[in-house]
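J.: A structural model of the following input is requested.
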Amino acid sequence: MSSPEKKNVLSPLPQSTSFTSLPDDLLMSCMARVSRLYYPTLSLVSKSFRSLLASPELYKARSLQGHTESCLYVYLASSYDNRWFTLCRKPDKTLTNDTSLNKKSSGYVLARVPFLHSPPAYFSCLVAVGSDIYNIGCKSRYDFKPSSSVLVMDCRFHTWHEAPNMQVELTSLSASVVDGKIYVAGNSCLYAKKNSFEVLDTKTKTWDPELPCSYTKHSFYNSRSSCIDGKFNVVACGDMVAYNSKEGRWDNVETRRGNYMFLDCYCEIENVLYSAPFGGFRWYDTEVRMWKQLKGLVGLGKLPLPGTVRLADHGGKMAVFWEENLGSQKMIWCAEIALERRKSCEIWGIVEWFDHVLTVPIGYKFVKALAATV
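T.: All right, here's what the predicted structure looks like:
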């Protein structure tokens, strides 16, 4: 009697391992390698993901693995609200054709930072140092009451905390960063020419004793500042002066450098000052002491008036934001431009992408764009 035939029984396939079932250390290591551009989308996956993305251990792992990156933030304000946004990747990865521009979607969008409350601020009082954004003075541009308060946004966890107050209450100020220190020039009286100058060491979280401000020709009220050649440059009433920290003195600087700084559409990138006045781009050549046209920029077209344009240093590239009004709403556009010095006297801009990244009510004003390292 022959033995019964053996049936071919297929063994069940092993179940695929869920990403969330990985050991915590391995999951943390994987997430640390993911670009911050995807974090707003990943936070929607589950509560455990949101908890992981907000953990200090994740950012320690990113730092140890060398995965920190430049992250763009923008601040918009209206008469009734203040909002922060950060540039990220769209949840939908599908690229859609835009026939009006004859191009594909970049896949970028501005996602709102989920603050319960955001303090008011204006262009010249916002600076970024490492993973922190400092709001010096903490008030709107139309608030003329003097203030000495300082608030800090930790861009890793999107939380605000207080920093040591300035030693002098100011009605108007301008701040810039030099070697990790925040230099602040301002005016402590609305109707009198009483200049003030202080320096915050962001490592020790202390303000240097009030420094003598020997520059008294013009008031620092409504001034603008920048950092070039390791010096703190201030434009006041058309004149530009620079503070030399090594020698502790103020030096006169060529006036032309500050010509386009009052328009709030300027930034410094790798020790070069850029501006976007009147629909075009300029950079300041310190050797010949004059503004020059930024060449290239193929496909970008002419930008609108300078009051609606903001520039930011995005990891050595130029991030450009501008507005387009549409009745009761406005569209926010963004472009990323790589900068290339082809000759000693020429800088070219290569447009890597540009796209519509946000739509907001018409009442919002684009105050500033800046980047933190996270």
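J.: can we go C-alpha only for contacts and neighbour counts from here?
T.: Will do.
J.: mind listing the strands for the stretch 51-200 of the chain?
T.: 70-77, 82-89, 97-98, 103-104, 108-112, 126-129, 132-136, 150-154, 159-163, 172-178, 181-187, 195-201 (DSSP state E, counting those that start in this stretch).
J.: what about the nearest residue to residue 32 once chain neighbours are set aside, neighbour count?
T.: Closest residue to residue 32 apart from its sequence neighbours, by CA to CA, 6 or more residues apart in numbering: residue 62 at 4.9 Å. For residue 62, the count of nearby residues is 21 (other CA atoms under 10 Å).
J.: Relative to residue 314, how far out is residue 62?
T.: Remark: distance between residue 62 and residue 314 (CA to CA, to the nearest Å) = 19 Å.
J.: Check residue 111 too.
T.: Distance of residue 111 to residue 314, computed by CA to CA: 17 Å.
J.: The structure of the following sequence is requested for comparison with the preceding one:
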Amino acid sequence: MVEYEETSVYNPRECEGERMVHIVSQRLEKGGRKDRLNDTVDCVCVVDDVLFAFVRWNGIMWFDTKLSVWRRLVGRDGKQLPFVLHETAMAEHDGRLVVLWDGLRGENEVDNTYTKNVQCMLVSLDRSGDRICGTVDWSGIAATVPYSFRFLHCLAVSD
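T.: Sure thing, here's the model as predicted:
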């Protein structure tokens, strides 16, 4: 469950009780002090038993259960994956992370209605030691929708 600045985590496999896990920076994993990220979690998704979250101003992060800390999803080169600050949604599809966000806005020349593009990024995930790396397999426009469109829930549907 995600609330403002807090995430409640329950592990049914280990029959753990619910515990509150604050979003903290990566300084914790490097032996530094525990700094909270004062930011908003826009959406969450589970891929291969790993909890991912899109954290506004910080991008895509994953929850490291060993350290009870949120870590940024980075590429193989160690650099942060590209992200946007608009409304987002995430889902798992075929073992990959799908990130959707509202993109460029425009005006329809035929009837003067306003629309916006739904951008999509398909990310493959690989474990590299104690971190998870992401590779953007595809990025582009998935749909054009009315300007009033908002994400409520995002689910991947298969045959």
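J.: quick one, what contacts the residue nearest to residue 76 of structure 2 when sequence neighbours are not counted?
T.: Using CA to CA, 6+ apart and skipping residues adjacent in sequence, the residue nearest residue 76 of structure 2 is residue 133, 5.6 Å away. By CA atoms under 8 Å, 6 or more residues apart in numbering, residue 133 of structure 2 lies in contact with 73-76, 78, 125-127.
J.: From those, list the buried ones, please.
T.: Listed as buried from those are 73-75, 125; burial here means 16 or more other CA atoms under 10 Å.
J.: Break down the stretch 151-300 of structure 1 into its helices, ranges please.
T.: For the stretch 151-300 of structure 1, applying DSSP state H, counting those that start in this stretch gives no helices.
J.: Provide a list of residues in contact with the nearest residue to residue 56 of structure 2 once chain neighbours are set aside.
T.: When the adjacent residues along the chain are set aside, residue 56 of structure 2 lies closest to residue 40, with 5.5 Å between them (CA to CA, 6+ apart). Applying CA under 8 Å, 6+ apart to residue 40 of structure 2 gives the contacts 4-5, 55-56.
J.: Residue 7 of structure 2 too?
T.: Applying CA under 8 Å, 6+ apart to residue 7 of structure 2 gives the contacts 1, 20-23.
J.: Show me how to select, in ChimeraX, the buried members of these.
T.: Those of those that count as buried under 16+ other CA under 10 Å are selected in ChimeraX with:
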select :22,23
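J.: For the contacts of residue 7 of structure 2, work out which two are farthest apart.
T.: Across these, no pair lies farther apart than 1 and 23, at 12.7 Å, counting by CA to CA.
J.: Relative to residue 97 of structure 2, which of the buried ones among the contacts of residue 133 of structure 2 is nearest.
T.: Distances from residue 97 of structure 2 to those, taken by CA to CA, are shortest for residue 125, at 7.4 Å.
J.: What does the closest one correspond to in structure 1?
T.: With TM-score structural alignment as the criterion, residue 125 of structure 2 lines up with residue 339 in structure 1.
J.: How about the contacts made by the residue nearest to that match when sequence neighbours are not counted?
T.: By the measure of CA to CA, 6+ apart, the closest residue to residue 339 of structure 1 outside its immediate chain neighbours is residue 349, 4.8 Å from it. When contacts are counted by CA under 8 Å, 6+ apart, residue 349 of structure 1 touches 294-297, 337-340.
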